[in-house]
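Participant: coords below, sequence missing:
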C-alpha cells in the first residue's frame, strides 16, 4: 500500500510538472518570487499555489522532484519552440482544444462549488439499504453482446470444482466475452458502483445462494450474467460507509448539474452536427 501511494504521489507530481508549462512566464523581470529559471522562462512560487493538487502536501523531496521535472519539460518545450513546432497548424488546434477543455472543466468546477450532501440525505439514502453494507460477496460477472450465447455461458458457470476452473479459462479465451471477477466486495458498494444493475437483480443478489447463477439481463447495451461465489457477513465502519455514500451522492449531483447546464446552453447557442456526425 505504501509503495502504491508513493508511486501515485510521484505520478501526480509528474503530471503537475507537465501542466506547469502552461504557467511558465516569459519575462526578464518576473513579478513574484522566482524559484526556477530556464533561459527566459521562470517558475514562480505563485505557480505552485495555482497548480497545487487538492489534498496533496509537498515535502522537500516532492518539491525537488517537481522542480527537476519542470526543468526537463521546459527544456523540451524550448527545443520544440526552436524547431518551430509552436507554429504547426495541427499542434495549434490541439492547444486550442486543450484550452477549451481546461476552461470547460473550470466552468463546471465553479458552478458546482456550492454543491453539498447533507447528513439527512445520507440517512434517507440508507433507508432500506443499510443491511446491504453488512454483506460481503465474491461474484463473477460475464458481459457479452450476443444473447444467443447466454445458454452456453450459463452452462459453463454452473460447473463446479476443477471443471469450473476449466470453464472459466474457456470463457476468458472467447473474444466476444468479457469476464470480471470481484473478490470480497461490499454488497452496498457494489450496488452504488453498478447503478445499471436492474432492481430485480439487486434484490435477488441479497438472497442468492453460493454457486447460484443469475438469469441473463441487459445493462449499458450489453448482456450480463452473474454467478455468486461466496457470501459472508461484514462489520463496516459506519463513518467509512457514510463518507463513501456522501461522495457518490455528490458525484450524482454534479453529473445532474452538468446535464442541466448543457441543456440550458443548448438553448442559448446554436448546435449542429455537420456531415459525418451521427
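Facilitator: Done, it's in. The model shown is predicted, which means the values in this text are computed figures rather than measured ones.
Participant: Going by C-alpha atoms from here, please, whenever you check contacts or count neighbours.
Facilitator: Noted.
Participant: Helices of this protein, start to end?
Facilitator: All helices of the chain, identified by DSSP state H, fall at 2-19, 45-50, 60-82, 89-111, 119-126, 150-157, 161-172, 187-193, 199-207, 238-268.
Participant: Would you reformat these as JSON lines and include mean neighbour count?
Facilitator: Below are these laid out as JSON lines (neighbours: other Cα atoms under 10 Å):
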{"stretch": "helix 2-19", "mean neighbour count": "14"}
{"stretch": "helix 45-50", "mean neighbour count": "14"}
{"stretch": "helix 60-82", "mean neighbour count": "16"}
{"stretch": "helix 89-111", "mean neighbour count": "12"}
{"stretch": "helix 119-126", "mean neighbour count": "13"}
{"stretch": "helix 150-157", "mean neighbour count": "17"}
{"stretch": "helix 161-172", "mean neighbour count": "14"}
{"stretch": "helix 187-193", "mean neighbour count": "17"}
{"stretch": "helix 199-207", "mean neighbour count": "13"}
{"stretch": "helix 238-268", "mean neighbour count": "14"}
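Participant: and the comparison structure, right after this:
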C-alpha cells in the first residue's frame, strides 16, 4: 500500500526541518522573555498555569508552520479550552486530518515561571493519526531531541538509545503530579508510595515532553503520568519508540494519540512497571 510506505509518509526532510526551525525560534524567544512575565493565569486548576509567553510561542509556531504547510491541520495547547474533556474533543475534531501538527509551546510553564530550568517546546507531526516527526527542544540547555519514524532518535545529531537497566531495582524513574486533584493525584500518590521503595530513585521535574526525551536518551529508565494531553506526549512518544523504548497506557495497551495516562520505558522494565502500577491501583 502506497499510503503506508515510509518514504511516502515522511516525504522530504522539510517536515523535520520546519519542526526544528519552529522549536529553535520559539525556544530562543521563550528564553528572551525569562523574568518578564506580566500576566499569569490558571487554567484547569491552580497548578495549571498559562502566560502570555505560552500564547506568543504558540502563535509563532502556528504562523511558521502555516507559511510552509498552509493546508496542514494544527492542534496546540493554547487553542483548546482547559480540562480533559475539551482536550479529548479537540483531538477528535482533527482526527480525520491527513497531516496534523501537535504542539505544546511551553511544556513546563510552572517551571518557567519560577525560573526552574526544566521546560521545553514540543512539536510533533502526525500523518493519518501516526506520529512521523517528533522534536523536543530544551532552550535552557540548548538540547534538541529529534526523531523521524523509522530513522532513529537523536540529540545534538548523535543517535541515542534507551537505557539498558533490566529491573526496577536498578532503574531511575520519573513521574508527574497531575493538575486534577480528585482522582488523578490521589492515584499518582498511591503509585509513588508503591514504586519508590522498589526503584533506585524517583524524580518529578515537571515537563512530560522532557521526561520522555530523557527516557529516549537513556537518562531515565522509565516515566509515567496521569491525565496528559496529546500535545504533552506526541513528540516524546516517537523519541521513545525510535530509541528502542516502549510506550503504553497504564494497562500496558499500545499508545495512541488519545491515550492520557501513559507509561514510557526502555522496554526492558516495562512489564514490571505496569504490573506494579496495576497493583497500586488495585490496593486503593
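Facilitator: Received it, and whenever you're ready, just let me know what you need. Because the structure is predicted, anything quoted here is derived from the model rather than measured.
Participant: Quick check: TM-score for this pair?
Facilitator: The TM-score (TM-score structural alignment, normalised by the length of structure 1) is 0.20; 94 aligned residues with a Cα RMSD of 6.2 Å.
Participant: one step back: of all the helices of structure 1, which lies closest to residue 37 of structure 1?
Facilitator: The closest of the helices of structure 1 to residue 37 of structure 1 is helix 60-82. By Cα to Cα, the value is 7.8 Å.
Participant: Show me what that closest one is packed up against.
Facilitator: Counting by 3 or more Cα pairs under 8 Å, 6 or more residues apart in numbering; DSSP states H and E, the packing neighbours recorded for helix 60-82 of structure 1 are helix 2-19, strand 34-38.
Participant: Just the angle for the first one relative to helix 60-82, thanks.
Facilitator: Helix 2-19 of structure 1 and helix 60-82 meet at an angle of 40 degrees, taking axes from the mean of the first three to the mean of the last three Cα atoms, to 10 degrees as the criterion.
Participant: mind listing the strands for the stretch 51-200 of structure 2?
Facilitator: In the stretch 51-200 of structure 2, the segments counted as strands under DSSP state E, counting those that start in this stretch are 73-76, 99-107, 120-127, 130-138, 143-148, 152-155, 158-160, 172-175.
Participant: List the residues that contact residue 218 of structure 1.
Facilitator: The contact partners of residue 218 of structure 1, taken as Cα atoms under 8 Å, 6 or more residues apart in numbering, are residue 224.
Participant: no wait, residue 107 of structure 1
Facilitator: So residue 107 of structure 1 contacts nothing (Cα under 8 Å, 6+ apart).
Participant: do residue 178 of structure 1 as well
Facilitator: Neighbour list for residue 178 of structure 1: 142, 143, 144, 171, 172 [criterion: Cα under 8 Å, 6+ apart].
Participant: what about 7 Å?
Facilitator: 142, 143, 144, 172 (Cα atoms under 7 Å, 6 or more residues apart in numbering).
Participant: May I see the ChimeraX selection of the buried members of those residues?
Facilitator: In ChimeraX syntax, the buried subset of the contacts of residue 178 of structure 1 is picked out as below (16 or more other Cα atoms under 10 Å):
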select :142,143,144
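Participant: wait, which of the contacts of residue 178 of structure 1 is closest to residue 72 of structure 1?
Facilitator: Taking Cα to Cα as the measure, residue 72 of structure 1 lies nearest residue 172 of the contacts of residue 178 of structure 1, at 42.9 Å.
Participant: What count of nearby residues applies to the residue lying closest to residue 137 of structure 2 once chain neighbours are set aside?
Facilitator: Leaving out its chain neighbours, the residue that sits closest to residue 137 of structure 2 by Cα to Cα, 6 or more residues apart in numbering is residue 144, at 4.6 Å. The tally of other residues near residue 144 of structure 2 (other Cα atoms under 10 Å) stands at 20.
Participant: Residue 144 of structure 2 and residue 123 touch, don't they?
Facilitator: No. The criterion here is Cα atoms under 7 Å, and residue 144 of structure 2 misses it with residue 123 at 11.3 Å.
Participant: Output the helices and strands packed on helix 60-82 of structure 1 as CSV; include the columns distance to residue 151 of structure 1.
Facilitator: Shown next, in CSV, are these (distance: least, Cα to Cα, whole Å):
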stretch, distance to residue 151 of structure 1
helix 2-19, 41
strand 34-38, 65
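Participant: So which of the ones you listed is nearest residue 91 of structure 1?
Facilitator: Using Cα to Cα, the nearest of those to residue 91 of structure 1 is helix 2-19, at 16.4 Å.
Participant: what comes into contact with that closest one?
Facilitator: By Cα under 7 Å, 6+ apart, helix 2-19 of structure 1 touches 51, 66, 69, 70, 73.
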